[in-house]
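1. predicted model and sequence below, questions to follow.
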Amino acid sequence: MNDSRALGVAIVGVGGIAASHMAALRAMSIARLVCVQDMDRARAGAVANEQGCAVEDQLADVLARDDVDAVIVCTPNLTHQSIGTAVLESGRHLLMEKPLAMTVEAAQQLAALAAERGLTLAVGHSHRFSAQSRAVHDVVASGEIGAPRFARIVMNGGWIWPGWQAWVLDPAVSGGHSLHNGVHLTDLAAWWMGEQPDTVFARGQAVTSRALDIADYLVIELGFPSGASAVCEVSRGERPRKASYLEFTVVGTEGVVTRNWDADGIRAWQEEGLSMWAPDGSAGDVFVAELESFAASARGESAVVPPVADAVDAVRVAAAAEESLHTGRLVRREGAR
């Protein structure tokens, strides 16, 4: 698509993260929400009424619409391959919420299909679009701190899932914490280092309850072909529930860049815990930037972010982390870029 009309977007799956995409679309002029679809017809209808868009019963109905140019998929990870395949085969551009797929093979198949059809395939590694993540990347890429040798990324927060029945807590559906949340951190580490890791070692704990089938606290250690390394720490078991902490550090041969808080200057201790906001209140701008990038790529105006190869590698690293988590062993990846 390269005409001047707004990109017509459908959202499949209206729970959780879909709300952030909808808010971003409301703030944009180059893309608009035309319809939603969800297995829960009542929930989809309520969302459609709120958003002032159409609602469809089935994915096939969405893909039969002439006004749908692109689809954002916000469904459980297990469904990504089948839904993504249907979207791409219909000739629509695709923004898949991370991860791209549950397995490396499925991710590669989606990437190949998008390339074959000449379609934009973006993956929602939204942290690439935050001002602070881009600032760290720009400093490292400029050479100001020399060659990057070590990175530490910490994203710790409280419980965000709705209950014990949440699909994220079932590794057969989510792929585990490495795949569902850990990909944010490992993707940033590889992006900042400028290379993909060739060794992965992971350790985790079920902090909230021993009954959990996933590790809601996870540390992933990455080794890179250059000899550099990274430590990625991600938790969803903090107390109080609304606690949030974000820390970035990259050590180079000539200096260090670090970010200790994700919202320096605006912090509030409330009854529920510590709350933080960006100084300009622009937290939602991450999704606006992500969708603007996606729309521009769909129009043929810019390259997709992140590159599809990086999104596939993010799945590969996460799969290695889950393997390490369950075997207790370091996993070596041959041929890392």
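-> Structure received.

2. make it CA atoms for all contacts and neighbour counts henceforth
-> Fine.

3. and the helix or strand harbouring residue 86, what's buried?
-> Residue 86 belongs to helix 80-89 when assigned by DSSP states H and E. Applying a neighbour-count criterion of 16 or more other CA atoms under 10 Å, one finds 80-81, 83-85, 87-89 buried in helix 80-89.

4. in JSON lines, list those along with distance to residue 128.
-> JSON lines is the format used below for these (distance: CA to CA, whole Å):
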{"residue": "80", "distance to residue 128": "21"}
{"residue": "81", "distance to residue 128": "23"}
{"residue": "83", "distance to residue 128": "24"}
{"residue": "84", "distance to residue 128": "22"}
{"residue": "85", "distance to residue 128": "25"}
{"residue": "87", "distance to residue 128": "24"}
{"residue": "88", "distance to residue 128": "24"}
{"residue": "89", "distance to residue 128": "28"}
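
5. hmm, who's touching stretch 258-270?
-> Residues from elsewhere that reach stretch 258-270, judged by CA atoms under 8 Å, 6 or more residues apart in numbering: 132, 136, 245-250, 274-279.

6. go again using 10 Å as the cut-off
-> 132-133, 135-136, 151-155, 242-251, 274-281, 283 (CA atoms under 10 Å, 6 or more residues apart in numbering).

7. state the distance from residue 264 to residue 80.
-> Per CA to CA, to the nearest Å, residue 264 is found 36 Å from residue 80.

8. which strands or helices does the helix holding residue 86 pack on?
-> helix 59-63, strand 70-73, strand 93-96, helix 104-117 (3 or more CA pairs under 10 Å, 6 or more residues apart in numbering; DSSP states H and E).

9. try this one side by side with the last:
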Amino acid sequence: MMKGVIVGAGFMGRTHLEAYASRKDAEIVCIVDRDEQKAKALTQAYGIEALAELSRALEEWKIDFVDVCLPSTLHKQAVVTALEAGAHVLVEKPFALSLEDADAMIEAADKARRRLMVAHVCRFMPQYQYLKQTVATERLGKSLIFSAWRLSETPGWSWNNWLNDKSLSGGTLLDLSIHDLDIANWLFGTPVEHRLKEIASPLKTGPSHLISSLGYPGIGAVTIEASHLMPAGYPFSAGFRLVTERGSLEWGTSAAQPGCLGEFTDQGERQIEIKEEDPYRREIQHFLDCLRTGKAFAISPREARLAVRTVAMLQDPGGCC
């Protein structure tokens, strides 16, 4: 059985711990958080250790993998420490706040000959996998226009409110919109045009509402909308629309029945049922299965780097490599 450590006892650390608890091929032996009491509060129900330092956990156990669920600005240090100790790594999105940090983590993985996966969870959701298949097979013809959206009330749930501090989270573009930027890259490749319109509220510091326009060879237009400016209590909303030569495919809070994709052609509408599964459990199952079998991850570190590069290009089209 593989032994692992989760670094970070916040919402995502708890989510990942619950997913590992359902597995018989892996055991989380420790939760690491600089707030050791917070880590202990999370571990009590599972009967596992809580520590304040990752280095201590790596010394105390023979660790096969480390799952990093820290604020984005802390990813590099934890990831490189784990890799250099000989552990494989799963790290939450966004991969990094900068291309320099992403490159340092990729270099560390290559040097240590350890495996590194970035947790872009949307790739493990069946609606996005069906979308990917539709684009790749062109079963509805060539793609013409793709749009996606992700709207949330202003975050108020993060440790020390780090999500609303752009220096720690990268802001709405890097923290929230990167989900759909990665999906667009997965579908269409490397963008060659980047335009961003970002609106902030004078009443809120940090979050924003933004629309990104991306150009890819072979498709007319791609637009991505994201917001952390929705009022308190606004239901989280996400969705997409793909317009093709022979129809459209839609999913979201209003485009289809719950658990369904809506497909529209000249022959009419049909609802495509999708199996509702916990995407975090599917993501972690994939990570563990690939470690065991040696198969390639569904997302490579360089694909995750491309998402960070896409953000950098949107912010400064002329200043990024």
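-> Yes, it's here. Note that this is a predicted model, so its numbers are computed, not measured.

10. circling back: just the buried ones from the contacts of stretch 258-270 of structure 1?
-> Buried among the contacts of stretch 258-270 of structure 1 (16+ other CA under 10 Å): 133, 136, 151-155, 242-246, 248-251, 274-276.

11. hmm, back to that, with distance to residue 197 of structure 1 and mean neighbour count added, can I get the helices and strands packed on helix 80-89 of structure 1 in TSV?
-> Output for those, formatted as TSV (distance: least, CA to CA, whole Å; neighbours: other CA atoms under 10 Å):
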stretch	distance to residue 197 of structure 1	mean neighbour count
helix 59-63	37	17
strand 70-73	28	26
strand 93-96	23	26
helix 104-117	15	18
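
12. now those as TSV including distance to residue 288 of structure 1?
-> Listed next are the helices and strands packed on helix 80-89 of structure 1 as TSV, based on distance: least, CA to CA, whole Å:
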stretch	distance to residue 288 of structure 1
helix 59-63	23
strand 70-73	13
strand 93-96	13
helix 104-117	23
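
13. which one of these lies closest to residue 24 of structure 1?
-> Nearest to residue 24 of structure 1, of all the helices and strands packed on helix 80-89 of structure 1, is strand 70-73, at 12.2 Å by CA to CA.

14. quick one: the closest one aligns where in structure 2?
-> Using TM-score structural alignment, strand 70-73 of structure 1 lines up with residues 65-68 of structure 2.

15. comparing that stretch with structure 1, how large is the average distance?
-> Once the two are superposed, stretch 65-68 of structure 2 sits an average of 0.7 Å from its aligned residues in structure 1 (mean CA distance after the TM-score superposition for structure 1).

16. next up, the contacts around residue 179 of structure 2.
-> Applying CA under 10 Å, 6+ apart, we find residue 179 of structure 2 in contact with 93-94, 120-123, 148-150, 173, 224, 226, 307.

17. residue 264 of structure 2: which of those is nearest?
-> Looking across the contacts of residue 179 of structure 2 and measuring by CA to CA, the closest to residue 264 of structure 2 is residue 148, at 17.1 Å.

18. okay, and residue 295 of structure 2 sits in which element?
-> Mapping residue 295 of structure 2 onto the secondary structure by DSSP H and E places it in no helix or strand at all.

19. how much space between it and residue 92 of structure 2?
-> 20 Å.

20. give me the number of residues near the residue nearest to residue 78 of structure 1 when sequence neighbours are not counted?
-> In space, and not counting its chain neighbours, residue 78 of structure 1 is closest to residue 173: 5.0 Å by CA to CA, 6 or more residues apart in numbering. The number of residues packed near residue 173 of structure 1 is 15, by other CA atoms under 10 Å.

21. what's the match for residue 173 of structure 1 in structure 2?
-> Per TM-score structural alignment, residue 173 of structure 1 is aligned with residue 168.

22. the helix holding residue 86 of structure 1 vs structure 2, average offset?
-> Superposed on structure 2, helix 80-89 of structure 1 shows a mean distance to its aligned partners of 1.0 Å (mean CA distance after the TM-score superposition for structure 1).

23. looking at residue 295 and residue 92 of structure 2, which is more packed in?
-> Comparing residue 295 of structure 2 with residue 92 by neighbour count (other CA under 10 Å), the higher total belongs to residue 92, at 21 against 11.

24. now which residue in structure 1 aligns to that one?
-> By TM-score structural alignment, residue 92 of structure 2 lines up with residue 97.

25. distance of its match relative to residue 249 of structure 1?
-> In terms of CA to CA, residue 97 of structure 1 sits 26 Å off from residue 249 of structure 1.

26. and the longest helix that structure 1 contains, what does it pack against?
-> Ranked by residue count and defined by DSSP state H, the top helix of structure 1 is helix 308-327. Packing partners of helix 308-327 of structure 1 (3+ CA pairs under 10 Å, 6+ apart): helix 104-117, strand 121-123, helix 177, helix 183-193, strand 199-205, strand 217-223, strand 331-332.

27. distance between the helix holding residue 86 of structure 1 and the chain's centre?
-> Chain-centre distance of helix 80-89 of structure 1: 18 Å, with CA atoms, centre = their mean, to the nearest Å.

28. can you give me the angle it makes with helix 104-117?
-> 0 degrees (axes from the mean of the first three to the mean of the last three CA atoms, to 10 degrees).

29. which outside residues touch helix 80-89 of structure 1?
-> 12, 59-60, 62-63, 70-75, 90, 92-103, 105-107, 109-111, 113-121.

30. and stretch 133-144 of structure 1, by the same measure?
-> Against stretch 133-144 of structure 1 from outside (CA under 10 Å, 6+ apart): 126-129, 131-132, 145-148, 188-189, 191-194, 248-259, 262.

31. what residue is smack in the middle of structure 2?
-> residue 120 (2.9 Å; CA atoms, centre = their mean).
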